[in-house]
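[1] just to be clear, the model below is a prediction. Sequence and coordinates:
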Amino acid sequence: MIIDPQNDFCDIPKNKYQNPALPIKGSNNDMKRLAKFILANINNISEITITLDSHYRMDIAHTCFWRRGDNNLEPFSKITSDDIIRGSVTPKTKDNKKQIIRYFEYIEKSEITGLTIWPVHCEIGTWGNNINKHIQVSRNLWEDKNSKKANILLKGLDPLREQFSIFSKDTRKNKKCINRKLIKNLDKYDILLIAGESSSHCVKRTIEDLIYNSNRKDLQRIMVLTDCMSPVHGYEKRTRDFMSDMEDIGVTITNSIEVMSILK
């Protein structure tokens, strides 16, 4: 399972044709290592599932959705329901402001900090939304070799709801919906390898949703490839704590080199 291996998250050198919106340090090398791993195990990997963060430009977690005074919000701002109620930040959208406040109050029951506002990223139809070229090449070769197609799953399509994990999303009635069918499908595989970006956000939330909603008893057969993922800057400790927590409950924290001996 490859989580959000997209151009906007990769620290690819910029030019006039490619300019990653939310580059994560080390991520392009993560994708190179993961692509190398896929090619080395092209006969051992039975399925590939890829999630893609996919947003409209006017998205509740994007800077251009909000106004502070006469300006857009700054990237990485954190806002709460109180900020909206007081009017220190205002949504530009014509959608129901009360509904937006209720959504913030709903997520604040589990997220004390409210919502992080990101640069516009993974916009549908753009280069940044596309799969990193190293993963795309290895995916194509795997598909040709095995006469199969990778499973491509989109998330983040609701412009009024944040979605880090493919396994869960919040409805417009502020209820969490779990994709149990997908979890059940992944539970049937002998070994589930997980990689992608970023380890501090989408990878973390995806694994948490999987673990806490899975019927799998052998958690050690869920293996996280730590050399094929990196955290958003400033969230390194959050990632280390998460990996430690997962290891404590039995998930295998490994890397693309160590896991080779397991697959042989």
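    Received, thanks.
[2] use CA for all of it now, contacts and neighbours both
    Will do.
[3] and the contacts of stretch 208-222?
    Stretch 208-222 has contacts (CA atoms under 8 Å, 6 or more residues apart in numbering) with 165, 167-168, 180, 183-184, 187, 190-194, 249-252.
[4] got another, please set it beside the one above:
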Amino acid sequence: MNTQTNTQLPIPDRFDRAKVGEVWRVPYQDRAAEAKIWAKQHNIQPAAKDKTRICLMAIDVQNTFCIPNFELFVGGRSGMGAVEDNVRLCEFIYRNLGTITEIAPTMDTHTSMQIFHPIFWINDAGEHPIPAATVISLDDVKQGKWKVNPAVAYSLAKGNYLALQKHALHYVQKLSDEGKYPLMIWPYHSMLGGIGHALVSAVEEAMFFHNMARNSQTNFEIKGGNPLTENYSVLRPEVLEGSDGRPIAQKNTRFLQKLLEFDAVIIAGQAKSHCVAWTIDDLLTEILTQDPKLAKKVYLLEDCTSPVVVPGIVDFTPQADAAFQRFADAGMHLVKSTDALDAWADLSL
């Protein structure tokens, strides 16, 4: 008999939608005690007893992307996209506490000297590129419009500036050859040790509550620490080898296989056009090499993700929607957080 409950649970009275866009301290000990009472009150069983094993992968639901006025707030077309998405994500977690087996939040994790941050590059005038407004193309590097900042060579290449400059040219060449987004210079964001790196408080609280109520360790997946490549996807960096052909990074094969061992994988997070789309694309690539039918176990929470939109500058909504349609055409499911899980196609509870 399946001890897993597919009945939607109530949302705890203490959950405050108005606080989802704010940063605050989660009272862990209080929530741990409440979770045990909540589990007993609603007959929520330990995750180890689940017959149908479901993973919720929450991509980069961090302050840097999800809190207004932080470094890379994903506003979407509504202007408050990530906040609205996280209200729905928190409520989805609470309602389906007895059904979600494991939650796997990915954590974009950076330091200052990385290939997509301003300090890495410099022009002949001694200026760094303007973040979120500068795209560095292959021609820009070939023509010397932008060069690697010699000052970063000490920390990143043991003083070997020529090797770093060679890598930079190789890097933008690979992005161009493989049809990936060109190199965008981003504001310093998701900085390791900083408040922007942390999960959104309300989401962290919901995940911790799930952890305690279901005795299921939250599975944090760190990405983005390699200074020589972007890492939109948690499953694979943008470039895997250096100019000499030697590997500088590798696919996250361990996590890929773990995801595919679940009966269902539910995906939400930020941003729909970048880290979410890239992660799903890498997951789909792996699925197609193993068994295309596995795509049916993937569910995309369309109302818990938003694309990058910078009013008057760039709007990645069409690209994000096109990517999600491609995923659906491959067999993945586009679903809403408000839908009952037992009504989802191909999900047997």
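    Nice, thanks for sending it over. Being a predicted model, the structure only gives us computed values, none of them experimental.
[5] which of the contacts of stretch 208-222 of structure 1 tops the neighbour count?
    Among the contacts of stretch 208-222 of structure 1, Ser165 has the most neighbours (other CA atoms under 10 Å), with 24 neighbours.
[6] how about the secondary structure of that residue?
    coil (DSSP: H, G, I helix; E, B strand; the rest coil).
[7] give me the aligned partner of it over in structure 2.
    Residue pairing (TM-score structural alignment): Ser165 of structure 1 is matched to Ser233 of structure 2.
[8] can you check Ile253 of structure 1 too?
    Here Ile253 of structure 1 is matched to Leu334 in structure 2, going by TM-score structural alignment.
[9] surely that match is within a strand?
    Yes. With three-state DSSP as the criterion, Leu334 of structure 2 is assigned to a strand.
[10] how many neighbours does it have?
    18.
[11] then Lys293 of structure 2?
    Lys293 of structure 2, neighbours per other CA under 10 Å, totals 12.
[12] quick check: the match of Ser165 of structure 1 vs Glu302 of structure 2, distance?
    Look at Ser233 of structure 2 and Glu302 of structure 2: by CA to CA, to the nearest Å, they are 18 Å apart.
[13] got it, and Ser190 of structure 2?
    24 Å.
[14] kindly report the same for Cys90 of structure 2.
    14 Å.
[15] for the counterpart of Ala150 of structure 1 in structure 2, list the residues it contacts.
    Under the alignment (TM-score structural alignment), Ala150 of structure 1 maps onto Thr218 of structure 2. By CA under 8 Å, 6+ apart, the residues touching Thr218 of structure 2 are 102-105, 207-208, 211.
[16] mind telling me what element Thr218 of structure 2 is part of?
    Using DSSP states H and E, Thr218 of structure 2 falls within no helix or strand.
[17] how about the one 4 residues further on?
    Taking DSSP H and E as the criterion, Ile222 of structure 2 maps to strand 221-223.
[18] against structure 1, what's the mean shift for that strand, could you check?
    Its aligned residues in structure 1 lie a mean 0.8 Å from strand 221-223 of structure 2 after superposition (mean CA distance after the TM-score superposition for structure 1).
[19] flag every buried residue along that strand.
    Within strand 221-223 of structure 2, the residues scored as buried using 16 or more other CA atoms under 10 Å are 221, 223.
[20] grab the nearest non-local neighbour of the aligned partner of Ile185 of structure 2 in structure 1.
    The alignment partner of Ile185 of structure 2 in structure 1, by TM-score structural alignment, is Ile117. What sits nearest to Ile117 of structure 1 in space, not counting adjacent residues and going by CA to CA, 6 or more residues apart in numbering, is Ala61, at 4.7 Å.
[21] count of neighbours near the one you found?
    28.
[22] the equivalent of it over in structure 2: what's it in contact with?
    Pairing criterion TM-score structural alignment: the partner of Ala61 of structure 1 within structure 2 is identified as Phe116. Contact analysis of Phe116 of structure 2 by CA under 8 Å, 6+ apart lists 183-186, 229-230.
[23] strands along the stretch 1-150 of structure 2, start to end?
    54-59, 102-108, 121-122, 134-136, 147-148 (DSSP state E, counting those that start in this stretch).
[24] packing partners for the third one?
    Spelled out, that is strand 121-122 of structure 2. If contacts are counted by 3 or more CA pairs under 8 Å, 6 or more residues apart in numbering; DSSP states H and E, strand 121-122 of structure 2 sits against strand 147-148.
[25] next SSE downstream of the strand it packs on?
    helix 153-156.
[26] closest one to Trp278 of structure 2 among the strands of the stretch 1-150 of structure 2?
    Closest to Trp278 of structure 2 of the strands of the stretch 1-150 of structure 2, according to CA to CA: strand 54-59, at 10.7 Å.
[27] for the closest one, packing partners?
    strand 102-108, strand 264-269.
[28] just the buried positions in that strand, please.
    Applying 16+ other CA under 10 Å to strand 54-59 of structure 2 flags 54-59 as buried.
[29] and these as a markdown table, adding distance to Pro318 of structure 2?
    Formatted as a markdown table, the buried residues of strand 54-59 of structure 2 follow (distance: CA to CA, whole Å):
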| residue | distance to Pro318 of structure 2 |
| --- | --- |
| Ile54 | 30 |
| Cys55 | 28 |
| Leu56 | 25 |
| Met57 | 23 |
| Ala58 | 22 |
| Ile59 | 20 |
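[30] aligned partner of Asp263 of structure 2 in structure 1?
    So Asp263 of structure 2 corresponds to Asp190, using TM-score structural alignment.
[31] quick check: that match vs Gln6 of structure 1, distance?
    27 Å.
[32] tell me, how many residues neighbour the aligned residue in structure 2 for Asp209 of structure 1?
    Aligned by TM-score structural alignment, Asp209 of structure 1 pairs with Asp282 of structure 2. Asp282 of structure 2: 18 surrounding residues under other CA under 10 Å.
[33] would you confirm that Asp282 of structure 2 belongs to a helix?
    Yes. Counting by three-state DSSP, one finds Asp282 of structure 2 located in a helix.
[34] look up how far Gly224 of structure 2 lies from it.
    15 Å.
[35] how about Ile267 of structure 2?
    The value you get for Ile267 of structure 2 to Gly224 of structure 2, if CA to CA is used, is 19 Å.
[36] surely Ile253 of structure 1 and Met223 touch.
    Yes. Applying CA atoms under 8 Å, one finds Ile253 of structure 1 in contact with Met223, separated by 5.9 Å.
[37] what residues are up against the residue nearest the centre of structure 1?
    By CA atoms, centre = their mean, structure 1 has its centre lying nearest to Cys202, at 2.9 Å. Counting by CA under 8 Å, 6+ apart, Cys202 of structure 1 touches 3-4, 164-165.
[38] residue in structure 2 matching Arg180 of structure 1?
    Checking with TM-score structural alignment, Arg180 of structure 1 has Thr253 as its match.
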